[in-house]
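[1] here's my sequence, what's the structure:
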Amino acid sequence: MADCIRLREIVCYGYSGVYAEERRLGQRFVVDAELHIDLRPAGTSDRLEDSLDYGALVTAVRQIVEERQFSLLEALAEAIARRLRQDARVQQVRVVVAKPQPPIPGFTGSVAVEIWR
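    Coordinates of the predicted model:
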């Protein structure tokens, strides 16, 4: 399937992490998601109900990141993927969860996990 909806750079503030400080102070997370779905019905009808509501998808991702806690990025990504696959029309999802500037001494980049479901 070549059709997909891409949500890029969903910026959230959450309280996930292995260290107590991360869970107490919180930090920024950046999520990308790709939902594989047949877009032909929406393309021909021009009706939202034949597609997915982008705003609702972003809200769902933000709620998971901001309202739940996970130790691992892997678990956070899995929860996001499960939520995005709730619509039966979604055939596959790709989720990338990044943590900019994690609390790793001497490391100023970001860490990320990517999953396909």
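
[2] CA only for contacts and neighbour counts going forward, please
    OK.

[3] residue contacts, the residue most central in space within the chain?
    By Cα atoms, centre = their mean, the chain has its centre lying nearest to V31, at 4.4 Å. Contacts for V31 (Cα atoms under 8 Å, 6 or more residues apart in numbering) come out as 8-12, 61, 95-98.

[4] buried among these? Need that as a selection in PyMOL.
    Buried members of the contacts of V31, defined by 16 or more other Cα atoms under 10 Å, are picked up in PyMOL with:
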select buried, resi 11+12+61+95+96+97+98
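
[5] circling back: ok now the helix or strand that the residue nearest to the centre of the chain is a member of, how far from the chain's centre?
    Taking DSSP states H and E as the definition, V31 sits inside strand 27-36. Relative to its chain's centre, strand 27-36 lies at 3 Å (Cα atoms, centre = their mean, to the nearest Å).

[6] before we go on, could you also do this sequence so I can check it against the first one:
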Amino acid sequence: MFAEEKKLGQRLEVDAELTYPIEQKVKHDDLHETVSYADVYQTIEKFILNNNYNLIESVANHCLDLLLKSYPTIDSITLKVRKYSVPIAGIFDNIEIEVSGSNK
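    Down below sits the predicted model:
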């Protein structure tokens, strides 16, 4: 992380792909049989806002670990963490890191 990013903060965007066997586990119209996307969003948001890392790789890995521990019924998770306005010369929109893990 560059000194400017530490001072000014940075804009991050996170995509979360969750694998959950809804065909087997969701038999009724009942939230208790599935995973609440609102809860997952809040877990990610709280993590991003309350942690400070030098590398987006660390953000991605630690957030993935937290999600896997917080939602043990999810089979697997893939996170994409994007950082915008990177102070590097070049023509690109963002830098993106992708990590995956499973509870199996």
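
[7] list the TM-score for the superposed pair.
    Superposed pair, TM-score by TM-score structural alignment, normalised by the length of the second structure: 0.86. Supporting alignment: 99 aligned residues with a Cα RMSD of 1.4 Å.

[8] quick one on the thing from earlier: select from the contacts of V31 of the first structure every entry located in helices.
    Within the contacts of V31 of the first structure, residues falling in helices by DSSP state H are V61.

[9] now the contacts of V31 of the first structure as JSON lines including distance to W116 of the first structure?
    JSON lines is the format used below for the contacts of V31 of the first structure (distance: Cα to Cα, whole Å):
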{"residue": "R8", "distance to W116 of the first structure": "16"}
{"residue": "E9", "distance to W116 of the first structure": "17"}
{"residue": "I10", "distance to W116 of the first structure": "18"}
{"residue": "V11", "distance to W116 of the first structure": "20"}
{"residue": "C12", "distance to W116 of the first structure": "21"}
{"residue": "V61", "distance to W116 of the first structure": "16"}
{"residue": "V95", "distance to W116 of the first structure": "7"}
{"residue": "V96", "distance to W116 of the first structure": "9"}
{"residue": "V97", "distance to W116 of the first structure": "12"}
{"residue": "A98", "distance to W116 of the first structure": "15"}
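
[10] show only the entries of the contacts of V31 of the first structure found in strands.
    Those of these mapping onto strands are 8-12, 95-98, per DSSP state E.

[11] just the residues you listed now: which is nearest L48 of the first structure?
    When those are ranked by distance to L48 of the first structure (Cα to Cα), R8 comes first, at 19.8 Å.

[12] my guess is that closest one contacts L57. True?
    No - the criterion here is Cα atoms under 8 Å, and R8 of the first structure misses it with L57 at 11.5 Å.

[13] overlap of the contact sets of those two?
    Here R8 of the first structure and L57 have no joint contacts, going by Cα under 8 Å, 6+ apart.
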